[in-house]
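Participant: Here you go, sequence then predicted model.
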Amino acid sequence: MTAHPAGQFSPGQATAAERDFIAGVDAAQEALRALFAPTPLQLNEHLSARYGAQIFLKREDLSPVRSYKIRGAFNFFRKAIAAGAEGRVFVCASAGNHAQGFAFVCRHFGVHGVVFMPVTTPQQKIDKTRMFGGPFITIRLVGDIFDQCYKAARDHVEATGGVMVPPFDHADIIEGQATVAAELVAQLPEGVTPDLVVMPVGGGGLSAGMTGYLADRVDPSGFLFCEPEGAPSLKRSLESGHVVTLDQVDNFVDGAAVGRIGDLNFERLRRFSAEQTLLLPENAICVTITEMLNLEGMVLEPAGALSIAALEELGHDRLAGKTVVAVTSGGNFDFERLPDVKERAMRHLGLKKYFILRMAQRPGALKDFLALLGEEDDIARFEYLKKSARNFGSILIGIETKRPENFVRLKTVFDEAGLRYQDITDNEILSNLVI
């Protein structure tokens, strides 16, 4: 897709390549209706009131597999089968949404597929993939990490002459994911054009597709890409001018934790500025997950909450008066993760902290310490780390409170009492060892 010169954007002025892409997406959307109806585009009153804006949510968490990944998989299968691949075995490597979309589409077309997953994949994801694919899929658990699993899938394709279905880096996948944009154009109120379209980014298939389809409708500056801080593959690539492979990736936001954005996707996104990519702390995303669950009854996975978390980062002043579309990309949340998500959210909000204290080993020392706590302070964890000290012992303590400013008072009281302590809440290495 070509970029419109700065300051010269006019809606409806698509290039020939953009028109061809839009036509392909429209055809994909029409075919997709045999599988499921459009996902809703909902005006969210809670978020709209908070930011003084019109905030629409494109609810991809309400697709048949609770993510947009089914779209690209369907379009890939549709075209591959039309080209004569119906008798071949389709293969994918995934432990998440791509596997579930792949399985659903295998059953729809009545073709056999093999899903490679790491041995470490949670049983819940294995069971859901098997449920969607039924007798049309075989699941193989190989390797401890995704790279080993992916290599096994590639080897299987080469050995059997199968068809590899990539998760994001393919023109047919991009075209399928772009049907999200085609639907929202039809769903927006008449005469309404988004000032800002907010999209999560992992491998880049969704953002490459949506920006392509909306190229003649939304100013290039009106796109915002969201990545977790621990996996900034698009931002680093835009800053460098070429695709960058990250040395390390934080897998907490598993649906967007990609170490290398797709090559084809980057070519379609390189026209954007690195400043249009917003990095969000993993713990801030947890705040959004818990808030949307408690207030709106929405179940969002970490990647699905990225675009809403971005609104909080932008704030009222930058959003007031605007029309915003935020894509909630997925809702495959394992509730066994909820305690960790709540913990991370409280730490981000400043409502929970962990300290290592040096406490005298004498009768009444613990009672004296408890007297320092305020009425809104609660001990969530208490553990002796060093029990053999003669005069002093080290203690790990977790404290929850109702207002973050309570910790300012608490630290002042600790200092006045001559209590030696270390706040390890944000010390990632130390907290991971002892918490």
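Facilitator: Cool, the structure landed.
Participant: Only C-alpha atoms from now on, for both contacts and neighbour counts.
Facilitator: OK.
Participant: residue ranges for the strands of the stretch 301-435 of the chain, please.
Facilitator: Along the stretch 301-435 of the chain, the segments classed as strands by DSSP state E, counting those that start in this stretch run 323-328, 352-360, 378-384, 392-400, 420-423.
Participant: got the angle between the second one and strand 378-384?
Facilitator: Using axes from the mean of the first three to the mean of the last three Cα atoms, to 10 degrees, one finds that strand 352-360 and strand 378-384 are set 50 degrees apart in direction.
Participant: Point out the other elements, helices or strands, that strand 352-360 touches.
Facilitator: Strand 352-360 sits against helix 338-349, strand 392-400, strand 420-423, with contacts defined as 3 or more Cα pairs under 8 Å, 6 or more residues apart in numbering; DSSP states H and E.
Participant: 7 Å instead, please
Facilitator: The contact analysis (3 or more Cα pairs under 7 Å, 6 or more residues apart in numbering; DSSP states H and E) places strand 352-360 against strand 392-400, strand 420-423.
Participant: Pasting the second one now:
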Amino acid sequence: MLQQYIKRILTARVYDVAIESPIDHAGFLSERLNNNIILKREDLQPVYSFKLRGACNKVMQIPEEERKRGLIAASAGNHAQGLALVAQKLGVPCTIVMPNTTPDIKVAAVRARGAEAILHGDTFDIAYQYSQQLVKEKGYVYIHPYDDEDVIAGQGTIGMEIMHQTQGEIDAIFVPVGGGGLIAGIAAYIKYLRPDVKIIGVESDESACLYEAMKADERVILDQVGIFADGVAVAQIGENTWKVARDFVDEVITVSTDEICAAIKDVFNDTRAISEPAGALSVAGLKKYVERDNVQGQNLVAVISGANTNFDRLRHVAERAEIGEKREALFAVTIPERPGAFRKFCELLGKRNITEFNYRYDDNDQAQIFAGIQLGGNQQDRAAIVESLTGDGYQVVDLTDDEMAKLHVRYMVGGRAEGATNEVVYRFEFPERPGALMRFLNQLGYKWNISMFHYRNHGAAYGRVLAGLQVPVEEQKLLQEYMDKLGYRYWNETDNPAYKLFLK
């Protein structure tokens, strides 16, 4: 199998459009982690993503007469831009079917390169089905974003470049994983020449399709796929990519949203470039690997796969980066309601900075505060704060890993509704586009009174809402059935401690 891919990679036609991307030494990160960290800068491609390579190689393998019929793909962004640029260079028509949730920056980029962008459906699957309908109706040639041998070979040229750009031994290469085209291509080339080099995949823990496939020893379909790292939001690893990955990928590491945000900041600190969440996955996984195995003095390569992100998302990234770096923790703390109580609380923290403090008067005896506290960069420091505060008689709840607290409650602290009887609380995600919030409210219906509502647009493909509904006990089973029919991802947060402490 590897010999077959080696020939395809060595003869791949990618440099008609793509560049040989540079590698950068990550000085700050290397010093901090006590390893030699090298960044492979695929974010510097003409479309700011590695996807250009695979699209270019695939199109170049298609006879000219077939190309003239027109190219088509379903894509939420990076593959779309790559294919659009290739088609523009070759002067052939190109159509991209994109979900309605695709960020504007990606839609505009596709149209700027001369392709027709059709927005259809709220998910990739719906967009894909429509693209297949157009293939049958109009005779277009479909270019798959990852599950194609020529596409895999195109991405494999990254492995070829890493080998001749780096000096000395390479211990491990960390690769973002979505559908698997990138890691399959790199693994095929590297393992053929240097089987001792570890190939380590990195996935978001919200879309870990390769991790689950490796665990089950077969391709699986995820029940749900997270939305933050949209460039790798794939429910099932590709069929062709799985054939390579199952035998030649050494392991898969999963990382959280907070860890991805911290990695985006790390890349920025060393390059002054802003990666998209999927683009920084490799750095997040590399850091986790170093900490887990206490790795020192090794040469580690991280593939920075892309930089296509909406500017508005940077608010969310900045808020979560310090938590992901273990430099901030969030706590709910009960303190006495009397003069000097906050001062004493601060004294207990010593020299640690308070990064956030939310409070509103509730009663004469005690106050609930929502506090962000600076850490020294490790979990032990977080545990030490809890121990110090509880040892002095404070009631403490650690909310650092609580999504509802981080997404919503921190912006809502300051009021309770004692009259909101029979309140149940749900957290939702729904496709984000103009008018989406109103459509969501209309679908939520008028049967139950909305007693609390928080919505914040993070510039992402999906909106996030926290809602309280007043539902009589005898109707709560009916509510559950109604929620299942809505068609949105949701979580029942009625028993969440952050809600009970600050909002109930």
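Facilitator: Arrived safely. These figures come from a predicted structure and were not determined experimentally.
Participant: Could you state which residue of the first structure sits nearest its centroid?
Facilitator: Closest residue to the average C-alpha location of the first structure: residue 303 at 1.3 Å, with Cα atoms, centre = their mean.
Participant: can you tell me which residues contact it?
Facilitator: 200, 253, 254, 255, 256, 329, 330 (Cα atoms under 7 Å, 6 or more residues apart in numbering).
Participant: From these, keep the buried residues only.
Facilitator: Buried by 16 or more other Cα atoms under 10 Å: 200, 253, 254, 255, 256, 329, 330, out of these.
Participant: So what does the first one match up with in the second structure?
Facilitator: Aligned against the second structure by TM-score structural alignment, residue 200 of the first structure finds its counterpart in residue 176.
Participant: go on, the second one?
Facilitator: Applying TM-score structural alignment, one finds that residue 253 of the first structure aligns to residue 229 in the second structure.
Participant: Test my guess that its match contacts residue 277.
Facilitator: Yes - if you go by Cα atoms under 7 Å, residue 229 of the second structure and residue 277 touch, sitting 4.9 Å apart.
Participant: Could I get the contacts of residue 303 of the first structure in JSON lines, plus columns for secondary structure and distance to residue 169 of the first structure?
Facilitator: Converted to JSON lines, those look like this (DSSP: H, G, I helix; E, B strand; the rest coil; distance: Cα to Cα, whole Å):
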{"residue": "200", "secondary structure": "strand", "distance to residue 169 of the first structure": "16"}
{"residue": "253", "secondary structure": "coil", "distance to residue 169 of the first structure": "19"}
{"residue": "254", "secondary structure": "coil", "distance to residue 169 of the first structure": "17"}
{"residue": "255", "secondary structure": "coil", "distance to residue 169 of the first structure": "15"}
{"residue": "256", "secondary structure": "coil", "distance to residue 169 of the first structure": "14"}
{"residue": "329", "secondary structure": "coil", "distance to residue 169 of the first structure": "17"}
{"residue": "330", "secondary structure": "strand", "distance to residue 169 of the first structure": "19"}
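Participant: Look up how far residue 301 of the first structure lies from the nearest residue to the residue nearest to the centre of the first structure once chain neighbours are set aside.
Facilitator: Distances taken as Cα to Cα, 6 or more residues apart in numbering place residue 255 nearest to residue 303 of the first structure, at 5.2 Å, with adjacent residues excluded. Going from residue 255 of the first structure to residue 301 of the first structure by Cα to Cα, to the nearest Å gives 8 Å.
Participant: hey, where'd the helices end up in the stretch 201-350 of the second structure?
Facilitator: 209-216, 239-248, 257-271, 281-293, 314-324, 341-348 (DSSP state H, counting those that start in this stretch).
Participant: of all the ones you listed, which lies closest to residue 22 of the second structure?
Facilitator: Shortest distance between residue 22 of the second structure and those, using Cα to Cα, is found for helix 257-271: 12.0 Å.
Participant: average offset between the closest one and the first structure?
Facilitator: Compared with the first structure after fitting, helix 257-271 of the second structure has a mean deviation of 1.9 Å; criterion: mean Cα distance after the TM-score superposition for the first structure.
Participant: What is the equivalent residue in the second structure for residue 79 of the first structure?
Facilitator: For residue 79 of the first structure, the aligned residue in the second structure is residue 61 (criterion: TM-score structural alignment).
Participant: Neighbours of that match, how many?
Facilitator: 12 (other Cα atoms under 10 Å).
Participant: matching residues in the first structure for the top helix by length along the second structure?
Facilitator: Assignment by DSSP state H gives helix 149-165 as the longest helix of the second structure. Mapped onto the first structure using TM-score structural alignment, helix 149-165 of the second structure covers residues 171-187.
Participant: so who does residue 35 of the second structure touch?
Facilitator: Applying Cα under 7 Å, 6+ apart, we find residue 35 of the second structure in contact with 296, 297, 298, 299.
Participant: Of the residues you listed - the most surrounded one?
Facilitator: Neighbour max across the contacts of residue 35 of the second structure (other Cα under 10 Å) = residue 299, 18 neighbours.
Participant: Quick check: closest non-adjacent residue to that one.
Facilitator: Residue 299 of the second structure sits nearest to residue 36 (Cα to Cα, 6+ apart), 4.8 Å away.
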